[in-house]
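# predicted model and sequence below, questions to follow.
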Amino acid sequence: MRTSQPQTIYLKDYKVPAFVVDHVDLRFELFEDGARVHSLLSVRRNPESDGTEQNLELDGDSLTLESVQLDGRVLSEGDYDNRGEKLVVSSVPDQFELSVVTWIEPQNNTRLEGLYKSSGMFCTQCEAEGFRCITYFPDRPDVMARFRTRIEADKSSYPILLSNGNDVEKGDLDNGRHYVTWEDPFPKPSYLFALVAGDLVEKTDNFRTMSGRDIDLRMYVEPRNSEKCDHAMDSLKRSMRWDEEVYGREYDLDIFMIVAVDDFNMGAMENKGLNIFNSSCVLASQETATDVAFQRIESIVAHEYFHNWSGNRVTCRDWFQLSLKEGFTVFRDSQFSSDMGSPTVKRIEDAAMLRTAQFAEDSGPMAHPVRPQSYMEISNFYTLTIYEKGCEVVGMIHTLLGEEMFRKGSDLYFERHDGQAVTTDDFVRAMEDASGRDLSQFRLWYEQAGTPELSVQDEFDENNGVYRLTIEQSIPDTPGQTDKKPQHIPFAIGLLGADGKALPLNLSRDEQNAPTERILELTDSAHTFEFHGLEHRPVPSLLRHFSAPVRVQYDWTREQLTFLMSHDGDGFNRWDAGQKLAIDVINSLIENPELAVDGGLVEAYRGLLSDESLDQALVAKMLQLPTEAYLIELSAQPAVQAIHSAREKVLGKLAVDLRDELLACYHRNTVSGEYRVTPEDVARRSLRNTALAWLLHIGDEEARSFALTQYSGADNMTDRMGALRALVGSDFENDRESTLADFYQRFQKDPQVVEQWFSVQAASSRTGSLAQIRQLMEHPAFDWKNPNKIRSVIGAFAGQNLPAFHAEDGSGYQFLAEQICRLDDSNPQIAARLVSPLTRWRKFATVHGQKMKSALETVRDKQGLSRDVYEVVHKSLAG
């Protein structure tokens, strides 16, 4: 087991590996009481190293060493040292073969790293450092080898044996056992190794590539999930075709496989040719998955497939470069999802999550650059900064270069570095070389932590028809970083006239045919831009498309925001104006609860509900009030209960005054016919269920009848869950309890649906009191070994049920600390991720902040604290 006192690892200390491994020959003997792993490594001294290292160091964790041989000679204990987390073989030659046999116990592996068992099947998770839990190896991404893997197991219990690459040999063995051998022709780091053995149903399909090759597509699931594979398989084929058309990337093996696993710390894993998925991220049918789940699955399937090039064929040199593969691939899957659905809605969803959660990360004690300079436990750096902000950084390069030059840059990157482990600098350099653009200053996005803040001021020179816009940028201090340099920021802008039409953006008096939208490139601490030829003061549309991950400060009036809600040609800014207007009204009620809700907000929403000509997908998003989590993030010292009360008051006022419009919206958005996950149908179901929830919020009896009818008659999970969620959020207690009981009775045999049932209760202030949360944790369906169950109850409570979590007495904080301590002994990765809600304790007023700090101290003082939790807690208390 790993030591509890972690050491800090620094990027500046990187050295190339002293030895490289050209080939790995693995043989797994799988048994019920453990697994024996035979590893044969072809090793040679790295010509890029200084050549002074005489000993071979291999990483290992929780392994029982049975034997070591060097070039066929059995080594004695004096020839090697396997104390701690290393196997050190003394005085090795320049080139040799090392044979190692280890014994492991996958059935007892609750950390879900390396090889473990889930629902009776063997499976692996090796990113970031799980392979060392299987056998001794230089477990780092810049050691890339070709793998050949033979798996042996009981044929009746484990008829399906899978690993990376192509299956090249199979057969029967004595005692009812059998074997399959897999060979991967492409070199890969050990974190991309995968193995699965189980009694699984195989679903097959095929895909013909742009060069005419036929690819065998296989999906493996437990028998009870055999009817939930079609959407993932269709998503895979769409992803493969899209990657060919947009990036010119063709799949390279003969087989592509997906396996669904119930117990999984992450969402999915891009292992070469054998993607392993958390069941909740790949299984779907209309009866069991919502529209949101269908869209999420499509996105995740695409993400993992796109990794085949941006992560597998070209991988990261070290874990500091993690965003090299993750940020780029998130950008690619965001492009894909935009093309498959509504680009505006996708941009809204991405920006909303970034501004709520990643901005919070950027301003907290765990703030780090997109390319961190140090870490203690790499598992803690699978963060929104690495993934989502990393995606935004790639997106800004795309904005600055344009579609054509970005494609040339990506082609050059893949061509130049195929089969290599590289850095973010290599990626940016390829973009520079292909486009001719100098991105030297832009690299600061990879180096500086924190969210840039843009202060915008404007003035209108009526006599000369000149509108001046002054933009100043600054970046707040973050742990270990102060006095930051200005960054290169693409700032998209438009100007609207009094009639709502877009105005030409003339940057000089002589400019002709000026565009109505420009990308202003900010590179200094302050810029002033002048727009000429204007007859009247325009209304600015700032940071269109959310063109950079920054905060914008501008003195909006409510009149301007209402105007933009109705007229802005940029869908994202239209939505954002509505959010800003609602935030302004809610904040006024937080400051003075006696105020009435501004009637202007009601009329703005009335216009949205009544105008059937609007993009209904956009309207569905615009009708969603700012979340409590976002309101908390915007507040300097948030008063959670006051925020909750003010938001509830606004929602109640809207629902009462707009009852007729909401009822009309509910009825006209009924979707008939075959269930489809099209942007149009998704928007209509979203609008309908939003209207229902608002009406239930005010106890509308007619809506109650609609909800009960919709729940019982629904032919899809979106409408059934929409009705359930509305009833759970209402004061109709008997209906709420009876519907929750019926829902569980219907779906109790489906773990993924039960997770939804847990989550809808834990996230609600009406069903998620601390006492009720403890009851859910005692429910027979709750499983401490399953990360999804933990997230659906404990995670939903701490992350979504904010009034209960932030109870005045601090009970929510201590409850979370208790669960973190319990999980730390079994699954440190999940425990560390649960600490996040407590890390922002300095943001809150003393009454809450000190209680949050006390909860963190409870965790800190636990005996034998894991490295994962140690790092988060100690940085939080020190930051």
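Thanks, I have the structure now. Owing to the predicted nature of the structure, the values given are computational and were not obtained by experimental measurement. Numbering: from 1, shown residues only.
# contacts, neighbours, all on C-alpha from now
Noted.
# surely residue 157 touches residue 177?
No. With contact defined as C-alpha atoms under 8 Å, residue 157 does not reach residue 177; the gap is 9.4 Å.
# how near is the residue sitting furthest away from the middle of the chain to residue 273?
Ranked by distance from the centre of the chain (C-alpha atoms, centre = their mean), the top residue is residue 463, with 51.0 Å. Using C-alpha to C-alpha, to the nearest Å, residue 463 is found at 66 Å from residue 273.
# give the helix, strand or coil label for the residue farthest from the centre of the chain.
Put simply, residue 463 is coil when judged by DSSP: H, G, I helix; E, B strand; the rest coil.
# what of the one 10 residues further on?
Counting by three-state DSSP, the backbone at residue 473 sits in strand.
# dropping in the other structure now:
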Amino acid sequence: MNTVEPQAIYRKDYQPSAYLIRTTDLSFDLSEDETLVLSKVHYYQNPNLASQERSLFLNGVNLELISILIDGVQPNYQLVDEGLELSDLVDEFTLEITTRIHPEKNTSLNGLYQSSGNFCTQCEAHGFRQITYYLDRPDVLSVFTTHIKANPENYPVLLSNGNLINSKPGEVTWHDPSLKPCYLFALVAGDFALLEDAYTTMSGKEVALKIYVESHNIDKTQFAMDSLKRSFAWDEQRFGLEYDLDIYMIVAVDDFNMGAMENKGLNIFNSTYVLANPDTATDKDFINVEAVIGHEYFHNWTGNRVTCQDWFQLSLKEGLTVFRDQEFTSDLHSRSIKRIEDVNGLRTFQFAEDAGPMKHPVRPESYIEMNNFYTFTVYEKGAEVIRMIHTFLGEAGFQSGMKLYFERHDGQAVTIDDFVAAMSDANDFDFKPFMTWYSQPGTPEVEVKTEYDAQQQIYKATFKQKGEYVYYLPIRYGLMDQQGKEIEQDILVLDQNQKTFEFKDIQDEPIPSWLRGFSAPIKLTSNLKTEQKIFLCEHDTDAFSRWDNAQAL
């Protein structure tokens, strides 16, 4: 038996596409035993490339090709493993492809599939290639128009991305004016109950809010709707970011496979992550629902409006958006409790991942199966890396960097380096030494030893990084006197393998509080005595430090 070994894909091998896409027009004819998909895609040669490549490879998996035309004429093409090759192409053309697919048999739950009588999609990371032949890569963005036909008795609700521009029983057309890659495409067809509301944005535009659920879940949707409105308001107030379409939809189904997905204007959730019954849900359940609703909404800007050049940049959208949803929960509830919970989870799961055989950097250099990189490292450690940038720059500096990032890259597919460059340029801050956090796996280990010179009234703290690499990291700290009064607090920048900090005019030996708020995702050991840790549990002004020292007793 001949088997094809899966090939590794390397970040260093990235090449932009020879052709880009202006518009994507999709027509779906849904039925119980097959679905026909007609795609009309307007391709044009990439103007940023010097080469005049005249061939094109389109991804396609488990598709039956019915017809193919370029500008109305049969083209030169060849079906190959997992795709279709076109040759002898002109600079600009419209490609029409009709495919037959079988969502009712699609057990991969990628692409378009049928489950519990509903049609549903999951296109991140490589699901769209199971719908039609296409440039299934995140750096090719286009404007999508989607037509859906189905039996209105079985599928009265027909949804896709964007704004509804035409509707009659059994037939709809959706148009999304924003540029997006195909991984953000979504389609849902089924029989759903609906909760409706509206939100008026900061510029005065009214956005229709709609949550579609299976009928037995309709009594559990109000908190999700309230959470969605809080998400809109928070992103406007904290980041100055406003929603851009006329409608925002959430679909929650009991057996959606990905948990939650931020498809442009049409989020799809597993019911577990979006529904909460006031009679049975705990406070923690409600906060988790609110956080997930917020996370997927916040992707509208950090992930959708600005997306990833390639999948090695996954933390560009996920690490940043996890940081944003953590801040959302912190601002609305207890910042201290949220931070303790996040650090506890990081140490339990991500530190273990970093110590195991599957450890990898926040930005991997290679992969064989992309779905294996939706990890604690990419998401949670990625969020900690963003948090360190925020710590270095402060809230005002970070927001200046975010503003420049969107000014430069709205409607583009970019890299982690582009994000860091915006932060650097907006603040005149050199982040080059910081990039080790993105390139190296593992949890840095740091040791701190202190000494006090009573005669000189100088307190010294020497930090030493134990590993092979030097990490550029912030140590938030406080020094307290023997009565529990805070002498000083600030941030130390550890940018060397070993560095000694001197604190002058310290009249008595202080008790130090290191790594307040868990300002860097490291393992820190110190020469603090047990009685000093007990003292910090009682007197430290930082809630995380009080909790952390209590765990060490």
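Ah, there it is. Small disclaimer: the values here were computed from a predicted structure and weren't measured.
# residue 158 of structure 2 contacts residue 173, doesn't it?
No. Residue 158 of structure 2 sits out of contact with residue 173 when judged by C-alpha under 8 Å, with a separation of 9.1 Å.
# can you list residues touching both of these two?
Between them, residue 158 of structure 2 and residue 173 have residue 148 as joint contacts when contacts are counted by C-alpha atoms under 8 Å, 6 or more residues apart in numbering.
# and the residue farthest from the centre of structure 1, what's its match in structure 2?
Superposed on structure 2 with TM-score structural alignment, residue 463 of structure 1 falls opposite residue 455.
# how about residue 143 of structure 1?
Using TM-score structural alignment, residue 143 of structure 1 lines up with residue 140 in structure 2.
# residues contacting the equivalent of residue 474 of structure 2 over in structure 1?
Using TM-score structural alignment, the equivalent of residue 474 of structure 2 in structure 1 is residue 490. Residue 490 of structure 1 makes contact with 396, 399, 400, 519, 520, 521, 522, 547, 548, according to C-alpha under 8 Å, 6+ apart.
# please redo it, this time with the cut-off set to 10 Å
Residues in contact with residue 490 of structure 1, defined by C-alpha atoms under 10 Å, 6 or more residues apart in numbering, are 396-397, 399-400, 518-523, 543, 546-549.
# would residue 140 of structure 1 count as being in a helix?
No. Using three-state DSSP, the secondary structure at residue 140 of structure 1 is coil, not a helix.
# how far away is it from residue 103 of structure 1?
Residue 140 of structure 1 is 22 Å from residue 103 of structure 1, by C-alpha to C-alpha.
# what of residue 642 of structure 1?
For residue 642 of structure 1, the distance to residue 103 of structure 1 - C-alpha to C-alpha - is 57 Å.
# before we move on, what about residue 410 of structure 1?
43 Å.
# mind telling me what element the aligned partner of residue 98 of structure 2 in structure 1 is part of?
In structure 1, the residue equivalent to residue 98 of structure 2 is residue 101, according to TM-score structural alignment. Here residue 101 of structure 1 is covered by strand 95-104, with elements defined by DSSP states H and E.
# and residue 661 of structure 1, how many neighbours?
Each residue near residue 661 of structure 1 was counted by other C-alpha atoms under 10 Å, and the total is 17.
# residue in structure 1 matching residue 325 of structure 2?
Aligned partner of residue 325 of structure 2 by TM-score structural alignment: residue 333.
# what's near enough to touch its match?
Residue 333 of structure 1 touches 239, 243, 298-307, 339, 391, counting by C-alpha under 10 Å, 6+ apart.
# most surrounded residue in these?
residue 305 (30 neighbours).
# wait, doesn't that residue sit right on residue 239?
Yes. Proximity of residue 305 of structure 1 to residue 239 meets the contact threshold set by C-alpha atoms under 10 Å, at 7.2 Å.
# now for the biggest helix by length in structure 1, which elements pack on it?
Using DSSP state H, we find that the single longest helix of structure 1 is helix 571-591. Here helix 571-591 of structure 1 touches helix 343-353, strand 539-542, helix 558-567, helix 599-610, helix 616-622, helix 628-634, helix 640-657, going by 3 or more C-alpha pairs under 10 Å, 6 or more residues apart in numbering; DSSP states H and E.
# over in structure 2, find the residue span the fourth one aligns onto.
It refers to helix 599-610 of structure 1. Using TM-score structural alignment, helix 599-610 of structure 1 finds no match anywhere in structure 2.
# return the set of buried residues in that helix.
601, 602, 604, 605, 606, 608, 609 (16 or more other C-alpha atoms under 10 Å).
# next, the angle helix 571-591 makes with it.
140 degrees (axes from the mean of the first three to the mean of the last three C-alpha atoms, to 10 degrees).
# name the residues that touch helix 599-610 of structure 1?
Residues contacting helix 599-610 of structure 1 (C-alpha under 10 Å, 6+ apart): 558-559, 561-563, 565-566, 578, 581-582, 584-585, 614-616, 618-620, 622-623, 650-651, 653-658, 660-662, 664-665, 687, 691.
# kindly report the same for the shortest one.
Applying C-alpha under 10 Å, 6+ apart, the external contacts of strand 539-542 of structure 1 come out as 456, 458, 467, 469, 491-498, 500, 502-503, 517, 552, 554, 556, 560-561, 563-564, 568-570, 573-574, 577.
# which members of those are classed as buried?
For the contacts of strand 539-542 of structure 1, buried by 16+ other C-alpha under 10 Å: 456, 467, 469, 491-497, 500, 502-503, 517, 552, 560-561, 563-564, 568-570, 573-574, 577.
# count of neighbours near residue 288 of structure 1?
Around residue 288 of structure 1 there are 21 residues (other C-alpha under 10 Å).
# aligned to it, what sits in structure 2?
In structure 2, residue 288 of structure 1 lines up with residue 280, judged by TM-score structural alignment.
# then residue 425 of structure 1?
Residue 425 of structure 1 maps onto residue 417 in structure 2, by TM-score structural alignment.
# helix, strand or coil for that match?
Following three-state DSSP, the label given to residue 417 of structure 2 is helix.
# okay, it and residue 313 of structure 2: tell me how far apart.
9 Å.
# more crowded one of the two?
Between residue 417 of structure 2 and residue 313, counting by other C-alpha under 10 Å, residue 313 is the more crowded of the two (23 against 15).
# list the contacts of that one.
Residue 313 of structure 2 touches 11, 307, 319, 362-365, 378, 413-417, counting by C-alpha under 10 Å, 6+ apart.
# how does it look with 8 Å?
363, 415, 416.
# count the residues that sit near the last one.
When neighbours are defined as other C-alpha under 10 Å, residue 416 of structure 2 has 18 of them.
# contacting residues around stretch 370-385 of structure 2?
125, 311, 314-315, 318-323, 346, 349-350, 353-354, 360-363, 437, 520-521.
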